[in-house]
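Asks: here is a sequence with its predicted model. Questions after.
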Amino acid sequence: MPETIWENEIKQIRLPDEEVRKASLTRWNHLAKPLHGMGALETMLARIAGIQGRLHPSLQKKGIVVLCADNGIVKEGVSQTGAEVTAVVAGNFLTGQTSVCKMAKVAGADILPYDIGILTDVEGLTKAEYKISCGTKDFLEEPAMTREEVVRAILTGMKIVKERKAQGYEILATGEMGIGNTTTSSAVACALTGEAAGVMTGRGAGLSDEGLIRKKEVITEGLARRNPDPSDPVDILAKVGGLDIAGLTGVFLGCARYQVPAVLDGFISSVAALAAVRIEPKVKEYLFASHRSKEPAHNRILEELGLEAVLDLGMALGEGTGACALFPLLDMAMTVYEEMSSFDDIQVEQYKEYTS
C-alpha cells in the first residue's frame, strides 16, 4: 500500500511553467545593466519564477530541511567518530549550536530538523510520525533497510515538503546529519553510476589514509554482497543506503510534487537528488546546485544531474551549510530583479543580443 500511495503522488508531478521562465529572462534583459551580467543568478531566478508560476517570485520564507539518521555501517570502522555523535549534533539543531544554525540566522532561513532514524530518541526532536527506525543495519552483513522502510522514508520526505509548503515556505534547502553517511552515499552513488568505490569515495569528516582504504574496501565488498539493482533506486537505497538519503530523496520528489525550489547541499544530498531524478526525471527541473564540495565524487554526481554548482569553496561540512550559503546570493539577485531601473526608465537604448 505505501508504494502505491507514493507512485500515485509521483504521477502528479508537473514541469515548471516554461512561459513564465522565459518572461522572467526577458525582464532581466530589460533591466539597465549588461545583458546576462548577473550570470547564473539570472537563470536561477528565472527558473524559480517558472517553478512558482509567477513573474515576480518570492523567497521571503526560506527553510533548511535537515534529516538526521544513524548508519549501521559505522561498526565497520568507516568513520572517525562514533554513532553517538549523531544524536548530540541533532540536539544542537534545536538550540542553535551548529554551523548551519549560525549561517541560517544571517541568511534569514529557518532550520527544520527531523529525526528520521537516529539510534536514540532526542528530546524535543524525535516524533513518531517522522522516525522510520532506530538506524539502519550494517550493509556488509545484511541489507541496510527493507524496501518498505525506504518507501516510508521517501513518503516522509514528501510529507515534510507538503507540510512546509502549507506553512508558507517558498524555497527549501536540504541538509543531513548522520555519522557514516558519506559511506552510504558513496555506496549509493556507485550503484547509481556504475563507478568504482575508488572513484566515488572520499575522506568524509576526515579519515586517515588507513581509514580511507578501509572505507573503500567496505563499500566494494558491501556492493558485491548486496548486489543492488542499478535500475531500481529503491532497491539500491534499501541495500546500501541510509534513512537520511532515502528521506531526502522524498524531499526532492516532494519539492517537484508541490512546486517548491529545492537547493542541494553537498555530496550526500546530491546523491539523494540523483536517486529522485532516476525515479522521476522531471524532478531535475526543481533542483538547484549550491556548491561543489571537497568529496571527490560530488562533481561526478552533479554531471550526472546536469547541474552546475554556483559556489566552489572547498566546503565539507554538511548540515545544509553549502545550500544555506546560496540564499544571500539569491536574495541579492531578487533585489536587482525587482528594484533595478529598466532601460526605458532611464531613457537609454537597450543592449542588443548578439550570438557568436
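Replies: Cool, the structure landed. All of these numbers come straight from a predicted model, not from anything done at the bench. Residues are numbered from 1 along each chain as shown.
Asks: CA atoms for contacts and neighbours, from now on please.
Replies: Fine.
Asks: now do the strands in the stretch 251-356 of the chain.
Replies: Assigned by DSSP state E, counting those that start in this stretch, the stretch 251-356 of the chain shows strands spanning 262-264, 287-289.
Asks: with respect to burial, which of those strands scores highest?
Replies: Counting by mean count of other C-alpha atoms under 10 Å, strand 262-264 has the highest mean neighbour count of the strands of the stretch 251-356 of the chain, with a mean of 29.
Asks: take the strands of the stretch 251-356 of the chain and write them to TSV, including distance to residue 351.
Replies: Compiled in TSV, the strands of the stretch 251-356 of the chain are given as follows (distance: least, C-alpha to C-alpha, whole Å):
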stretch	distance to residue 351
strand 262-264	32
strand 287-289	28
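Asks: right, and these - which one's nearest residue 14?
Replies: Proximity to residue 14 (C-alpha to C-alpha) singles out strand 287-289 among the strands of the stretch 251-356 of the chain, at 13.8 Å.
Asks: quick one: list the elements packing against the closest one.
Replies: Here strand 287-289 touches strand 262-264, going by 3 or more C-alpha pairs under 8 Å, 6 or more residues apart in numbering; DSSP states H and E.
Asks: starting at the chain centroid, how far to the strand it packs on?
Replies: 5 Å (C-alpha atoms, centre = their mean, to the nearest Å).
Asks: thinking again about what came up before, among the strands of the stretch 251-356 of the chain, which is nearest residue 24?
Replies: Comparing those against residue 24 with C-alpha to C-alpha, the closest turns out to be strand 287-289 (17.1 Å).
Asks: name the residues that touch that closest one?
Replies: 44, 252, 261-265, 273, 302, 307-310, 323 (C-alpha atoms under 8 Å, 6 or more residues apart in numbering).
Asks: let's bring in a second one:
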Amino acid sequence: MRKNGLATLSIPELDEEMGRQVKKYVDSLTVPQGSLGRLEELAIDLAKMTGEAFPEVSRPGVIVFAADHGITDEGVSAYPKEVTEQMALNFLNDGAAINVFSRAISAYFDIVDIGIDAEIEAAELTARKVRRGTRNFYKEDAMTREEVNQALEVGYERAEVMIDKGAKCLILGEMGIGNTTTSSAIISVVSGKSVESLVGQGTGLKSEGIIHKQRIIEEALSLRNPNPKDPIDILMKIGGLEIAGMAGAMLAAASKRIPILLDGFITTTAGVIATLISARAADYMFVGHQSAEPGHRTAIEWLGKEPILQLGMRIGEGTGAAVAFPILQAATLVVKEMATFESAGVSNK
C-alpha cells in the first residue's frame, strides 16, 4: 500500500473541547436556547469534527464510484448490468439526478470507473478500474484480497485529490446494478439480522423477484460464510468494488477531519465497512437521508446515526446527500452569521 495511504491510516479523535465552546456560543445566539433544533446539533458536531469554531463545508466534493456486480448473473436485479455503463455515460453527459443536485450546491464532481464491466473512453471519466466487475459471489468469492486493497486505495486516493482541490465536505455516490444485493448481504452479516428483513425493491423488483433475491443472498452467505468482524474478508467474499472505493474515500476524509455526508443504503453500507476498518471513521459521518430500502435503517442504526431527511428516495448516486447538504451548510451559517444577545444588545433575561 502507499506510504501515505491506508497503511499509515490515523483518524484523530473528535475535538470535544471545541464542541463545548461552540455549544456555549450557540446558546448565546439571539434565539431561545434549543429553538434551532438539530441545526444546533449539526453545528456542534461539525465543530468537533473540524476542530474549528466556525467550520466551513463549502464547497462540497461529490465522488461517484461506478462498478458492476457478478451476482447479477443470478437474476437479482430488475435491470441488466449494461445499465451501469449507460448511467456512467449519462453522468458524463451531465444528465443524471446527481449532476443536477451537484450543480445546485456548486460541488466539485468526479465520476470514477472502479469496476465497470465495459471499456469507456472519456476525458471526464476517472479511469481506476480494478477489474471488470466483481465475481459472482453465489459461486465464488467476489474479489481477491489484493483487489479489495486496491479498491480501498483507489477510493482513498480520489478523496485525497478532491480534498486537495478544496472540498470541505465529502459526498459519496455510486452506480452499480446489483449493489443492493451486495449491500443487503453485507448488512445481514454485520448486523446479524435476517436477509428477509433487509431486502427491498432495489431498482424496482416485484414481489416474486424480491423473494428470489432473498433466497440467492441467503444461500450465498451460507456458501461464502464471511467473518462479520473482518471487513476485508467481508469485501473479499461478498463485497463490491464501488463499496470498497467509497469506504477508502471515507477513511481518507476522516483522517483529514473532513465531514462525510452519507447518501442511501449502498453508501451507508460503505460507511459500515469503513467503521469496521477504523472505528473512529463513523465520528466524521452524517447520514443525509433515510432511503426507502428497508436495510438502510439497520445500517443507519448500526452506525449510531439519525438521518437529516426522510423523503422516500431510493435513487442512489449520492442524490439524497446532495439534497441534504444545504441543511448542513445552514448549520454553519447559524454560527458564523447570527448575532449573539450581547452583540445585538438584546436582553436574554
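Replies: Right, received. Where do you want to start? Being a predicted model, the structure only gives us computed values, none of them experimental.
Asks: okay, the helix of greatest length in structure 2 sits on what stretch of structure 1?
Replies: Under DSSP state H, the helix in structure 2 containing the largest number of residues is helix 145-165. The aligned range for helix 145-165 of structure 2 in structure 1 is 147-167, by TM-score structural alignment.
Asks: list the buried ones in that stretch?
Replies: The neighbour-count check on stretch 147-167 of structure 1 (16 or more other C-alpha atoms under 10 Å) flags 147, 149-162, 164-165 as buried.
Asks: if we can go back for a sec, redo the contacts of strand 287-289 of structure 1 as CSV? Include distance to residue 136 of structure 1.
Replies: Output for the contacts of strand 287-289 of structure 1, formatted as CSV (distance: C-alpha to C-alpha, whole Å):
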residue, distance to residue 136 of structure 1
44, 36
252, 21
261, 29
262, 26
263, 26
264, 23
265, 23
273, 20
302, 26
307, 30
308, 32
309, 31
310, 33
323, 26
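Asks: between the residues you listed, which has the most around it?
Replies: Neighbour counts for those (other C-alpha atoms under 10 Å) peak at residue 252, which has 35 neighbours.
Asks: how much space between residue 54 of structure 2 and residue 336 of structure 2?
Replies: The gap separating residue 54 of structure 2 from residue 336 of structure 2 is 6 Å, by C-alpha to C-alpha, to the nearest Å.
Asks: so if I had to pick from those two, which one is more boxed in?
Replies: Comparing residue 54 of structure 2 with residue 336 by neighbour count (other C-alpha under 10 Å), the higher total belongs to residue 54, at 17 against 14.
Asks: which part of structure 2 lines up with stretch 191-206 of structure 1?
Replies: Alignment of stretch 191-206 of structure 1 against structure 2: residues 189-204, by TM-score structural alignment.
Asks: quick one, what contacts residue 117 of structure 1?
Replies: Residue 117 of structure 1 sits in contact with 68, 69, 70, 131, 132, 133, 134, 135, 136, 243, 244, where contact means C-alpha under 8 Å, 6+ apart.
Asks: out of those residues, which sit inside helices?
Replies: 243, 244.
Asks: among the contacts of residue 117 of structure 1, name the ones in strands.
Replies: Judged by DSSP state E, strands contain the following of the contacts of residue 117 of structure 1: 68, 69.
Asks: which of the contacts of residue 117 of structure 1 sits closest to residue 319 of structure 1?
Replies: Nearest to residue 319 of structure 1 among the contacts of residue 117 of structure 1 is residue 68, at 9.2 Å by C-alpha to C-alpha.
Asks: show me what the closest one aligns to in structure 2.
Replies: Superposed on structure 2 with TM-score structural alignment, residue 68 of structure 1 falls opposite residue 66.
Asks: what about the residue lying closest to its match once chain neighbours are set aside, how many residues nearby?
Replies: Leaving out its chain neighbours, the residue that sits closest to residue 66 of structure 2 by C-alpha to C-alpha, 6 or more residues apart in numbering is residue 175, at 4.6 Å. Close neighbours of residue 175 of structure 2, defined as other C-alpha under 10 Å, add up to 28.
Asks: ok, the aligned residue in structure 1 for residue 175 of structure 2 - contacts?
Replies: Counting by TM-score structural alignment, residue 175 of structure 2 lines up with residue 177 in structure 1. Counting by C-alpha under 8 Å, 6+ apart, residue 177 of structure 1 touches 66, 67, 68, 69, 86, 89, 90, 244, 318, 319.
Asks: over to residue 49 of structure 2?
Replies: By C-alpha under 8 Å, 6+ apart, the residues touching residue 49 of structure 2 are 14, 15, 257, 258, 259, 283, 284.
Asks: in a helix, it, correct?
Replies: Yes. Membership of residue 49 of structure 2 in a helix is supported by DSSP: H, G, I helix; E, B strand; the rest coil.
Asks: from residue 51 of structure 1, how far out is residue 134 of structure 1?
Replies: Taking C-alpha to C-alpha, one finds residue 134 of structure 1 at 36 Å from residue 51 of structure 1.
Asks: wait, I meant residue 229 of structure 1
Replies: Residue 229 of structure 1 sits 32 Å away from residue 51 of structure 1, going by C-alpha to C-alpha.
Asks: whereabouts in structure 1 does stretch 245-255 of structure 2 align?
Replies: By TM-score structural alignment, stretch 245-255 of structure 2 lines up with residues 247-257 in structure 1.
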